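In: with the input below, show me the fold.
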Amino acid sequence: MPGLPTPSPGVDYSSYHETDSSSHYDSLSPLEKLVTKFKLTGTSSPDTVQRMASHDSNPAGTTTTTTTAYRGADGSPRKGIGRLNVSDPARNNLVAFLAEFVGTFMFLFLAFAGTQVANRIATVPGRSADTLDPSILILISLSFGFSLLANVWAFYRISGGLFNPAVALALYLVGGITLVRAIVVAIAQILGGLAAAGLVSGLFPGPLRVSTSLSNGTSVAQGLFIEMFLTAELVFVIIMLAAEKHRSTHMAPVGIGIAFFVTQLTGMPNTGLSACRCGANTVTGVYLTGGSLNPARSFGPAVVTGQFPTYHWIYWLGPILGALLAAGFFVILKRLRYRECNPGPDWEDMEKLHPQQGPHRHHRDGLDDVERVDTIDARAA
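Out: Take a look at the predicted model:
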């Protein structure tokens, strides 16, 4: 692997493919063991990797039994099952589809449920019907923000926890996912939004009151740009915290949830306490746009209620434009090599692995470098 120190001469690393002996392996330094493992990654079977892991957890050097979890009926390794030998894109896309469908459903179900409950609360006594209770806005915003936080955290290691076609588009544009994966998860997200809206409509009393719509004082053009800029803010946070790997990537769901909470406060989600004119129908309205930022979030309730305002398209075009804006800004930063502007702690981590390289090389994508640094630090302690 480029940049790693050269292993000790005279050590036959290929022998670890064939034997369970730990004598040579245990005599290596922690960094040489690291190089050995990465040398095996491209060619070894899953049980070879298991054998190497067992050496680390068994300093006494006793022989351990090779795992058979990844073997088929004939005893040969099963392709596409091993953690280090994924070779079945169709299976991976199926897993992503299921995860995004269930994750989007869980996210929007909790968010819609919180909105439905809040919309049953009357306005503050003494205020006009058009005056909104700020506590209701906070309740709905928290329902969306914390629901997204919890479910992104739960599904992050499965499919990435996107739950939004606009996010899928942005990640495709910046190279985070393939076009096929983006299409697959977008379909799953839309279906998940439909299922969530349908279940909330069936479980909770009264009409479904979670639809997004423009307030009486908000024009279609204003609504479009509000949706665009709020989506751009959310998507850029997602790209920088989740798509760009670094030491705090594991905390990305927290930042994403907070960002969504703030955008919901700005967009002011549906409170059902004022009315707006949508074509020939008067439906539950919102102040500003309803804070959609997500086509799946707006499409599901619209289908369930059968109410499509003439400007429903802004809840598709706005988030798409926001995704393009955020992705374009990120690409510009990437071309300008933004990592060199403020290296930060990740630069120090790369120093430990690649001391012979300049600062401009000490920012590499992927959490694997950070994990290797942590491993080296732990073994040296």
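In: CA atoms for contacts and neighbours, from now on please.
Out: OK.
In: packing partners of the longest helix along the chain?
Out: In the chain, taking DSSP state H as the definition, the longest helix is helix 89-118. Based on contacts counted as 3 or more Cα pairs under 8 Å, 6 or more residues apart in numbering; DSSP states H and E, the elements that helix 89-118 packs against are helix 134-155, helix 179-203.
In: ok, 10 Å please
Out: Counting contacts by 3 or more Cα pairs under 10 Å, 6 or more residues apart in numbering; DSSP states H and E, the secondary-structure elements packed against helix 89-118 are helix 134-155, helix 179-203, helix 295-305.
In: give me the next element, helix or strand, following the first one.
Out: Past helix 134-155, heading to the C-terminal end, the next element that is a helix or strand (DSSP states H and E) is helix 165-173.
In: same question for the longest one.
Out: Once the chain leaves helix 179-203, the next helix or strand it forms, by DSSP H and E, is helix 220-238.
In: again with the shortest one
Out: Read in the C-terminal direction, the helix or strand following helix 295-305 is helix 314-335, with elements assigned using DSSP H and E.
In: how far off centre is that next one?
Out: Its chain's C-alpha centre and that of helix 314-335 lie 16 Å apart, by Cα atoms, centre = their mean, to the nearest Å.
In: and that helix, what other elements does it pack with?
Out: Contacting helix 314-335 under the criterion 3+ Cα pairs under 10 Å, 6+ apart are the following elements: helix 165-173, helix 220-238, helix 295-305.
In: tell me which of the helices and strands packed on helix 89-118 lies nearest to residue 256.
Out: helix 134-155 (6.6 Å; Cα to Cα).
In: one more, for comparison:
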Amino acid sequence: MVKIASGSLGDSFSVGSLKAYLSEFIATLLFVFAGVGSAIAYSKLTADAALDPPGLVAVAVAHAFALASAPLSPASSSNSSQVLRASRLMELQQGMNAVEGVVMEIVITFALVYTVYATAADPKKGSIGTIAPIAIGFIVGANILAAGPFSGGSMNPARSFGPAVVSGDFSQNWIYWLGPLVGGGLAGLVYGDIFIGSYTAAPVSEDYA
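Out: Here you go, the predicted model:
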């Protein structure tokens, strides 16, 4: 059974924790910049808020590269109308209701977190090097291709919340919190309980001497 460990309050403000916070902030910033930036750029180039197949592929590839690639050098600006049009990629598309949107986000977030576990967080497999970020980037791109025309393919509350803050449009934003939280939690439980289970590290080499 997966266990949740909790540390002390002091641990939250240790040097290591502060570095982890900064690392997560920078990584999320770059990811959202590349993803939303690609949507804004495509809208600006086409002067059309609708996302056609080539645009969907461009956005999916941008998100995939943002996760799998080295650091970016963001240097752009956009007005609020452009951000609003990009944020509409995270509102439900016509014909989708809220329940369907939540289910879609649960499924694709499950796929993402499951892939993270399988490639980067499974102690039985150990380190598999650069394969992990490439695989994670690919599953994000594939999920956006599959879910983009329906729920937008968020998989990450920060990906939806950031544009919503800038645009001031929080309509249906809860879908992109509930779906990823449930999907990610389910993936953790399934992979942790079924595949990792009660893992015990192998004895150190000295034990065999």
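In: any idea what the TM-score comes out to?
Out: Counting by TM-score structural alignment, normalised by the length of structure 2, the TM-score of this superposition works out to 0.78. Behind it: 186 aligned residues with a Cα RMSD of 3.0 Å.
In: redo the helices and strands packed on helix 89-118 of structure 1 as JSON lines? Include mean neighbour count and distance to residue 325 of structure 1.
Out: Output for those, formatted as JSON lines (neighbours: other Cα atoms under 10 Å; distance: least, Cα to Cα, whole Å):
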{"stretch": "helix 134-155", "mean neighbour count": "21", "distance to residue 325 of structure 1": "22"}
{"stretch": "helix 179-203", "mean neighbour count": "22", "distance to residue 325 of structure 1": "18"}
{"stretch": "helix 295-305", "mean neighbour count": "23", "distance to residue 325 of structure 1": "16"}
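In: make a markdown table out of these and add distance to residue 95 of structure 1.
Out: Converted to a markdown table, these look like this (distance: least, Cα to Cα, whole Å):
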| stretch | distance to residue 95 of structure 1 |
| --- | --- |
| helix 134-155 | 11 |
| helix 179-203 | 10 |
| helix 295-305 | 19 |
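In: out of the ones you listed, which comes closest to residue 349 of structure 1?
Out: Distances from residue 349 of structure 1 to each of these were compared using Cα to Cα; the shortest belongs to helix 134-155, at 25.0 Å.
In: distance from the chain centre to the closest one, please.
Out: Its chain's C-alpha centre lies 15 Å from the corresponding centre of helix 134-155 of structure 1 when counted by Cα atoms, centre = their mean.
In: before we move on, back to that, would you list the helices and strands packed on helix 314-335 of structure 1 in JSON lines and tack on distance to residue 263 of structure 1?
Out: Compiled in JSON lines, these are given as follows (distance: least, Cα to Cα, whole Å):
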{"stretch": "helix 165-173", "distance to residue 263 of structure 1": "15"}
{"stretch": "helix 220-238", "distance to residue 263 of structure 1": "6"}
{"stretch": "helix 295-305", "distance to residue 263 of structure 1": "14"}
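In: deepest of these, which one?
Out: helix 165-173 (a mean of 25; mean count of other Cα atoms under 10 Å).
In: now that helix: which residue numbers in structure 2?
Out: Applying TM-score structural alignment, one finds that helix 165-173 of structure 1 aligns to no residue range of structure 2.
In: how about the contacts made by residue 202 of structure 1?
Out: Contacts for residue 202 of structure 1 were tallied using Cα atoms under 10 Å, 6 or more residues apart in numbering; they are 196, 208.
In: swap the cut-off to 6 Å and go again
Out: By Cα atoms under 6 Å, 6 or more residues apart in numbering, no residues touch residue 202 of structure 1.
In: distance-wise, check it relative to residue 99 of structure 1.
Out: When distance is defined by Cα to Cα, to the nearest Å, residue 202 of structure 1 is 23 Å away from residue 99 of structure 1.
In: kindly report the same for residue 305 of structure 1.
Out: According to Cα to Cα, residue 305 of structure 1 and residue 99 of structure 1 sit 26 Å apart.
In: tell me, how many residues neighbour residue 90 of structure 1?
Out: Here the number of neighbours of residue 90 of structure 1 (other Cα atoms under 10 Å) works out to 11.
In: what lines up with it in structure 2?
Out: Aligning on TM-score structural alignment places residue 90 of structure 1 opposite residue 14 in structure 2.
In: same question for residue 296 of structure 1.
Out: In structure 2, the residue matched to residue 296 of structure 1 (TM-score structural alignment) is residue 158.
In: now residue 112 of structure 1
Out: Aligned against structure 2 by TM-score structural alignment, residue 112 of structure 1 finds its counterpart in residue 36.
In: and its match, how many neighbours?
Out: Other residues near residue 36 of structure 2 come to 25 when the count uses other Cα under 10 Å.
In: quick check: closest non-adjacent residue to it.
Out: Leaving aside its chain neighbours, residue 36 of structure 2 sits nearest to residue 86 (6.2 Å; criterion: Cα to Cα, 6 or more residues apart in numbering).
In: and the one you found, how close does it get to residue 57 of structure 2?
Out: Residue 86 of structure 2 is 15 Å from residue 57 of structure 2, where distance means Cα to Cα.
In: could you do residue 25 of structure 2 as well?
Out: Distance from residue 25 of structure 2 to residue 57 of structure 2, counting by Cα to Cα: 26 Å.
In: one more: residue 17 of structure 2?
Out: In this structure, residue 17 of structure 2 and residue 57 of structure 2 are 37 Å apart, going by Cα to Cα.
In: where's the residue nearest the centre of structure 2 relative to residue 148 of structure 2, distance?
Out: For structure 2, the residue sitting closest to the mean C-alpha position, by Cα atoms, centre = their mean, is residue 156 at 4.3 Å. Computed with Cα to Cα, the distance linking residue 156 of structure 2 and residue 148 of structure 2 is 13 Å.
In: next one: residue 165 of structure 2
Out: Using Cα to Cα, we find residue 165 of structure 2 at a distance of 21 Å from residue 148 of structure 2.
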